[in-house]
Each structure stands twice: as C-alpha cells, then as structure tokens.
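Colleague: Got a predicted model here, sequence first, then my questions.
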Amino acid sequence: MKMTFYNFGIRVWRYRVAGFMVTLGVTFLLILKGSHLLQQSSSQNLKTPEKQMSEQKRRPSLNLFQTRTHSPPLVFLKTHRTGASTVQNLLFRMGERDTAAFAFPHHGYHFSYPDSNFNILSSCLRFDLSELKKVMPPDPIFITILRDPVHTFESIFAYYSSSIPAFTSAKMINSNKTALSVFLDSPELFWDSNIPQNGLAKNPMTFDLGLNNYVWNSSWPADLAVLEEIFSLVMIAEHFDESLILLGALTYLTCSVMLSSFIN
C-alpha cells in the first residue's frame, strides 16, 4: 500500500512539472509574438509621410463605402406581416453605418413621395416603379420579402382587426366563433372592393406588389415576369436565415462591383 501511494505521488509530481513546463513554453511564445508585433508597429511609425502617402495611393481605401456617395441605392418593398420589419431594422443599421440618406414618409410609417433622392427606401408602400424612379438614384437594387399566404392573412387579420372595415364588421358579429372564422365563413358579406381601406383584406402581398388583387386577369403572367426581372432578391419569411445570407451576398457583390468600376 505504501508503495502504491509513493508511485501515485511521483506521478502527480511529474504532471505538475510537465504542466509548468508547458505553461512556461506558451508564455515564452507569447512574449516572442508580442515583441515581433511591437517591432512591426515601430517600423511602420518610422516611415516618412511621403512613403505612407505613396502606399495609400497604391491600395484602395477600405473606407470607400463609408460615405453616402458610394452606398449602393436600395429599395426594400416592405410587405405587411411577413417579417419585413426585422429586415427593415437590419437595413437601417447598415445604412446608418454607411451614412446613407434614407427616404422616410412625411407622416406616419407608410411612404409618400418627396422630391429628393435617397440611398435607401425601406418603408411600406404599394409598388409603383415609375414613381420610385423619381425619388431613387439610377439602377437601385430592388428586394422584398414574402410569406406563406395563409400565415400572412392570419397575421394581418389579427393586427388590423380594428382598422380594416371588412375585419371590423366580422369582429362585431356576436358568435361563439372567432372573428377570423366568422369572416372566412362568408367573406363576401364583409369585403367591399369600393372601400379603399379594404385593400389588405384580399391577397395583401399581391396588393403590395402593385398587382390587381381584386380579380385574376390575363395581364398577371406578364406582370409577374416584369416583377421577376425588377427584383434582385425575394426573401422568404419561412427561410429567413437563408434569405439573410442571400441578402448579405447580394449587397457584398454589389459593393464589390461598384468598387471595381470606381478603381478602373
């Protein structure tokens, strides 16, 4: 038994010594690395102003897109109840970082058309390309976000139940059913196409995209083809993470192309 405890003690001592040696070696490497970095920093500080200026001219500035002039113009068609506010918040942060000029409504949170040009527009509006061209620089990036129509409608009904006349009428019916069930049982009793405020009560994403959301007509295939050409990215709420990756890649590629054309 004594021999066993003796052997155990020897092993513990060896591990302690080995651990000390490893720690000492790592510390030594860190000191060498720090000394090397200090030498590099000192050599850079000793460069003459003329040499530093010469090197800056040879390489493109990393702060090129920190000014509003070179921020890629972007239009985000903010659809209703699709997760678009989250995307809008991300674009606000990106634009604030790049000191971009934002287009905001004069009143409320839905967009009306001012007279100035802007870099980023990301408010609720009904898509109208001719009007957007009046307030945006040439060749903006157009993006939007869509969501499963059933989930979108359920969310819109809950959110606008007190402001959309068709929903409010269904909500006032005394029934043991939910207001949404009452509306879906007989939507034709509540929905009136002559009331402009009912626009979001039928096919809301179609309405936001500027299409005729009242009836299907023969122009829809051509209209959808035009929208497909206009929008560089259509995000999907059910695949939000993947959509954000695509959004990041799109903005990065656009900035790279602009940087290349600027340098050339």
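Modeller: Happy to help now that I have it.
Colleague: only C-alpha atoms for contact and neighbour calcs from this point on.
Modeller: Fine.
Colleague: hey, where'd the strands end up in the stretch 51-200 of the chain?
Modeller: 74-77, 102-103, 120-121, 141-146 (DSSP state E, counting those that start in this stretch).
Colleague: Those: which one's closest to Arg16?
Modeller: Taking Cα to Cα, strand 141-146 is the member of the strands of the stretch 51-200 of the chain nearest to Arg16, at 59.7 Å.
Colleague: about what we covered before: put together JSON lines for the strands of the stretch 51-200 of the chain, with distance to Ser169 on each row.
Modeller: Shown next, in JSON lines, are those (distance: least, Cα to Cα, whole Å):
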{"stretch": "strand 74-77", "distance to Ser169": "29"}
{"stretch": "strand 102-103", "distance to Ser169": "35"}
{"stretch": "strand 120-121", "distance to Ser169": "34"}
{"stretch": "strand 141-146", "distance to Ser169": "27"}
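Colleague: would you turn those into TSV with distance to Leu209 and mean neighbour count?
Modeller: As requested, the strands of the stretch 51-200 of the chain are arranged in TSV below (distance: least, Cα to Cα, whole Å; neighbours: other Cα atoms under 10 Å):
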stretch	distance to Leu209	mean neighbour count
strand 74-77	8	22
strand 102-103	19	20
strand 120-121	15	26
strand 141-146	9	20
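Colleague: For stretch 223-239, buried residues please.
Modeller: Using 16 or more other Cα atoms under 10 Å as the test for burial, stretch 223-239 gives Leu227, Phe231, Leu233, Val234, Met235, Ile236, Ala237.
Colleague: Looking at these, which is nearest Gln39?
Modeller: Leu233 (47.8 Å).
Colleague: Quick test: name the residue nearest the centre of this structure.
Modeller: Residue closest to the average C-alpha location in the chain (Cα atoms, centre = their mean): Val87, at 3.8 Å.
Colleague: Can you get me a residue count around Ala170?
Modeller: 23 (other Cα atoms under 10 Å).
Colleague: typo on my end, Phe157
Modeller: Count around Phe157 with other Cα under 10 Å applied: 22.
Colleague: returning to what we had before: tell me which of the strands of the stretch 51-200 of the chain sits nearest to Ile156.
Modeller: Ranking the strands of the stretch 51-200 of the chain by proximity to Ile156 (Cα to Cα) places strand 141-146 first, at 13.3 Å.
Colleague: how about the helices in the stretch 151-264 of the chain?
Modeller: Along the stretch 151-264 of the chain, the stretches classed as helices by DSSP state H, counting those that start in this stretch are 165-171, 179-185, 204-208, 220-230, 240-263.
Colleague: got another, please set it beside the one above:
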Amino acid sequence: MREEGEVREVCAPRSNIAFLKNHKCASSAVQNILFRYAEQHNLQLALPDASNYFGGGVRPFRSEFYTGSPWSKLGVNIFAIHTKWNHDEIAKIMPNNTVYVTIIRDPTSLFTSLFSYSQFQKRTGLTFDEFIQKTPVEGKRLVGYLGFNQMAWDMGMIKEDINNITKVARMVREASDHFDLVMIAEKMEESLVLLAHLMCWPLSEVIVPKLNARSNKYHFNMSKEILNVLQEKQAPDHFIYNHFLKKFDSLVDAFGRERMAHQVSKLRKLTENLMTKCKLNKKPSVELTGINKPWSDMVEGYTVGNTTDKRCQRIAMTELAIIRDLRDRQHKEVIARFGLPNDPRLHALNIGAVPLVQLQQEEEGQQKEEGNRVDTQYIPIPAGFSKLVSISGNKTAGRVKKFGV
C-alpha cells in the first residue's frame, strides 16, 4: 500500500553495473550484494580465470584481461572484482547502459584498517608509528599496490603522480564524470538506499551485514603527532574523500532527509529479519573454518545456521569461496551454450601470469598474499528526485544520468 504523500516511480530493474572495489572501504559488502544479485537473476559476471584480481592490483585493467577468458562469450552484466581502475578499458567490455559505482572511506580509518589487515608490520618490520614516519608517499608499495593514498591508487593513479594534487584533482574530475554513484562507507545504510534507488531494486536486494570487520583489539590509538603526519601524507585521499562526501550529502538532501531516515529504518528491519532467518552468528576468524573463514585472523566472519537458504550461505561465505562457485557456474554455462569441452586448461590462460602463480601458491598453502587472494518495481522517492536518475537521450543510448557525483 502506498504511504500518504509518497511518490513512486515506475522503472525496470537495471542489470548492468560496474563497481570499483576500493580496498578496505566496506567494498566486500557491496561486492557480496552484487554477486548475490547476479546469481539470483542469472546475470553474467566479469571474472578472472583465477584469483580475485584483474591485473593483480598492480597493472591497470585492460579489456584483454577479460576478453581472453573462457566465459567472455557470455557477455558481462556485472563487474565487481578488485582491479586498478581504467575506466575506458572497463567500458569496452560493459554494455552501453552500464551504471558505474564505487565506495570510499575516511582515509585515516582506511589506512589503519589496511595496515593491520594486510600485516604491514610483519612484512616491513616497522611499527605503525614507524611506518607512518619513515615511509615516503612515493615509496615502494607493499606487494606492489598497498600503501598510502590507497583510494587514489585504486582509482588509477600511478605511483609517480599519487602525491601530485593537480593530477589528483584531474582524476577526481574524471571520476565525477564516470561514476553514477560514489557511496560513503561511514554512511553505509544511506549509500545502500541510494544504490537500490539508482538500480531500481527493492531494498531487500541490498541487505548485507558487516563483512571483514576488524575485531576491536586490532584498532590503533594514534597520538596527535602521528595523526598529523598521516593526514599530511594522505592529502590526495583526503581530497578525494572530501569532494565526494560533499556530493553525497547534497544528494541525500535532494533525496530528502526525512525520506532517507524512513528508508534506512526499513533497511535495518530487513537486515535484522534476514540475520534472524539465516541464524547468522558473528565470530572471530580464528574460530571459523572452511568457506566461512576470512583470510585475515584480525577480522570477523559468520557461521550460518540456515543451511537451506542459498542467500544465507552466500552472505557467510568468503570472497574466495563465492568467486570459485561463480566461476564454476559460468564455466558450465559456456559448455552448455557453446559446446566447449570441459577442459581444465580453460582456467589457465596466461592473463596476469605473476598474480595467478602467486594465488596458486597461496591456495596450496605455500604463501599468503592479501592482495592476491580471493579473499547489479517500485521504489519510494520524493518528488523531484527522479530527475537525478532519469534516462538520458544523449550520446550513449540508455545511459543513466550522473548520480551522486
């Protein structure tokens, strides 16, 4: 039943979406939503032949990373894999009406999470304070791609330019043109409401608990001096964050604060109901096993009591386990549709060779590298807000107008 004063827009659910998965920005939660949506609606995912990265996190994405894969014949609806973003190359493999989204996080919170999750101290021999004080911004990145200004790096900046604010500002302008929605990790519920609205999905499609959240004992207490040094070194990421935070707040104003509060309340109830239905129980990683055990012992995961509901199982599974299943599903579909032989060599194409070798070693228990593990009705809207997501008749047919940027 329509609520009094509620405006509804008739729209068809959108199926084509490309998601820039920034490190340690609650991006695994968004990825989980997109994976579940793809599976439920029989959509095709851009998946690498192995690992959970295109280009290993070091090389900018190239369309060949995907077009050489066994399932490229199926086409792509959803892109939600870690990569160093290269918009033009990603657009080559996506449909013209693709929606582009990403999520960002307060740079200080992001870095502290990255430092502990990726075991910087163990890998470098430097404490948290020492690393911040001694490591140059343009210095060598951990495992080739992790370090200061992680958002700038993930969004496509090269190491030599990452501390050049002029070039960062240019990248931000380009990102503002490319991305239809830039979500904010600190405003996750509001972000999911806007994502559901943009995609014309019911709120039930964007339910997700916190994934890969750090246990409280692994949080840092910084002195004011260290905080100042960190903020200075991460000026590029702060520029990115402040720009898109302002845009996001303006978008919520356009949506309507009261309407947003109502939608967030509905989303919370839906999430609570799903947690109860699935019998999800949060536990430290060290107490979990198999497909439910996160890569890092410093984060938390879930056990699931409801083993008959596939959605429940997917929420509790690690990224690595889900990607394996989705890869297998698409491989079988290729065979069914195109008669390709069930040849294991189809999974061993030479795409990103070094990262693939590293992942294979990790899966055999020989090493652990964080970056190389595998670890898209009616929507209530306020009057006027639909203008922000109307279909454009400009150069790209069916392109959604810019949303949140």
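Modeller: Arrived safely. Given the structure is predicted, the values throughout are model-derived calculations rather than measurements.
Colleague: circling back to that earlier point, to which residue of structure 2 is the residue nearest to the centre of structure 1 aligned?
Modeller: Aligned by TM-score structural alignment, Val87 of structure 1 pairs with Val30 of structure 2.
Colleague: Could you do Ser35 of structure 1 as well?
Modeller: Aligned by TM-score structural alignment, Ser35 of structure 1 pairs with nothing in structure 2.
Colleague: same check, this time on Asn203 of structure 1
Modeller: Alignment note: Asn203 of structure 1 maps to Asn149 in structure 2; criterion TM-score structural alignment.
Colleague: Please determine how far its match is located from Phe19 of structure 2.
Modeller: 19 Å (Cα to Cα, to the nearest Å).
Colleague: Over to Ala91 of structure 2?
Modeller: As judged by Cα to Cα, Ala91 of structure 2 and Phe19 of structure 2 stand 12 Å apart.
Colleague: One more: Ser390 of structure 2?
Modeller: Ser390 of structure 2 is 20 Å from Phe19 of structure 2, by Cα to Cα.
Colleague: ok so, going back, so which of the helices of the stretch 151-264 of structure 1 is nearest Leu37 of structure 1?
Modeller: With Cα to Cα as the criterion, Leu37 of structure 1 lies closest to helix 240-263 of the helices of the stretch 151-264 of structure 1, at 30.8 Å.
Colleague: Now tell me what touches the closest one from outside.
Modeller: Pro60, Leu64, Phe65, His70, Ser71, Pro72, Leu233, Met235, Ile236, Ala237 (Cα atoms under 8 Å, 6 or more residues apart in numbering).
Colleague: Export those as TSV, with columns for distance to Lys171 of structure 1.
Modeller: Listed next are these as TSV, based on distance: Cα to Cα, whole Å:
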residue	distance to Lys171 of structure 1
Pro60	61
Leu64	54
Phe65	50
His70	50
Ser71	46
Pro72	45
Leu233	37
Met235	32
Ile236	30
Ala237	28
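Colleague: just those now: which is nearest Val150 of structure 1?
Modeller: For these, the nearest to Val150 of structure 1 is Ala237 (12.6 Å; Cα to Cα).
Colleague: Identify the residue of structure 2 aligned to that closest one.
Modeller: In structure 2, Ala237 of structure 1 lines up with Ala185, judged by TM-score structural alignment.
Colleague: what sits against the residue nearest to its match when sequence neighbours are not counted?
Modeller: In this structure, Ala185 of structure 2 finds its nearest non-sequential neighbour in Arg105, 5.1 Å apart by Cα to Cα, 6 or more residues apart in numbering. Neighbour list for Arg105 of structure 2: Lys24, Cys25, Ile184, Ala185, Glu186, Tyr241 [criterion: Cα under 8 Å, 6+ apart].
Colleague: Map Arg105 of structure 2 onto structure 1.
Modeller: Aligned partner of Arg105 of structure 2 by TM-score structural alignment: Arg147.
Colleague: Now do the SS call for Glu300 of structure 2.
Modeller: Following DSSP: H, G, I helix; E, B strand; the rest coil, the label given to Glu300 of structure 2 is strand.
Colleague: What is the equivalent residue in structure 1 for it?
Modeller: In structure 1, no position corresponding to Glu300 of structure 2 is assigned, as judged by TM-score structural alignment.
Colleague: From what I see, Glu300 of structure 2 and Ala316 are in contact.
Modeller: No: with contact defined as Cα atoms under 8 Å, Glu300 of structure 2 does not reach Ala316; the gap is 10.6 Å.
Colleague: In the stretch 251-400 of structure 2, what residue spans correspond to helices?
Modeller: Using DSSP H, counting those that start in this stretch, helices in the stretch 251-400 of structure 2 cover 257-278, 310-316, 319-338, 353-363.
Colleague: any chance of those helices in a markdown table, plus mean neighbour count and distance to His82 of structure 2?
Modeller: Converted to a markdown table, those look like this (neighbours: other Cα atoms under 10 Å; distance: least, Cα to Cα, whole Å):
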| stretch | mean neighbour count | distance to His82 of structure 2 |
| --- | --- | --- |
| helix 257-278 | 16 | 26 |
| helix 310-316 | 20 | 19 |
| helix 319-338 | 17 | 11 |
| helix 353-363 | 18 | 12 |
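Colleague: what would those helices look like in JSON lines with distance to Phe128 of structure 2?
Modeller: Formatted as JSON lines, these follow (distance: least, Cα to Cα, whole Å):
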{"stretch": "helix 257-278", "distance to Phe128 of structure 2": "35"}
{"stretch": "helix 310-316", "distance to Phe128 of structure 2": "31"}
{"stretch": "helix 319-338", "distance to Phe128 of structure 2": "27"}
{"stretch": "helix 353-363", "distance to Phe128 of structure 2": "26"}
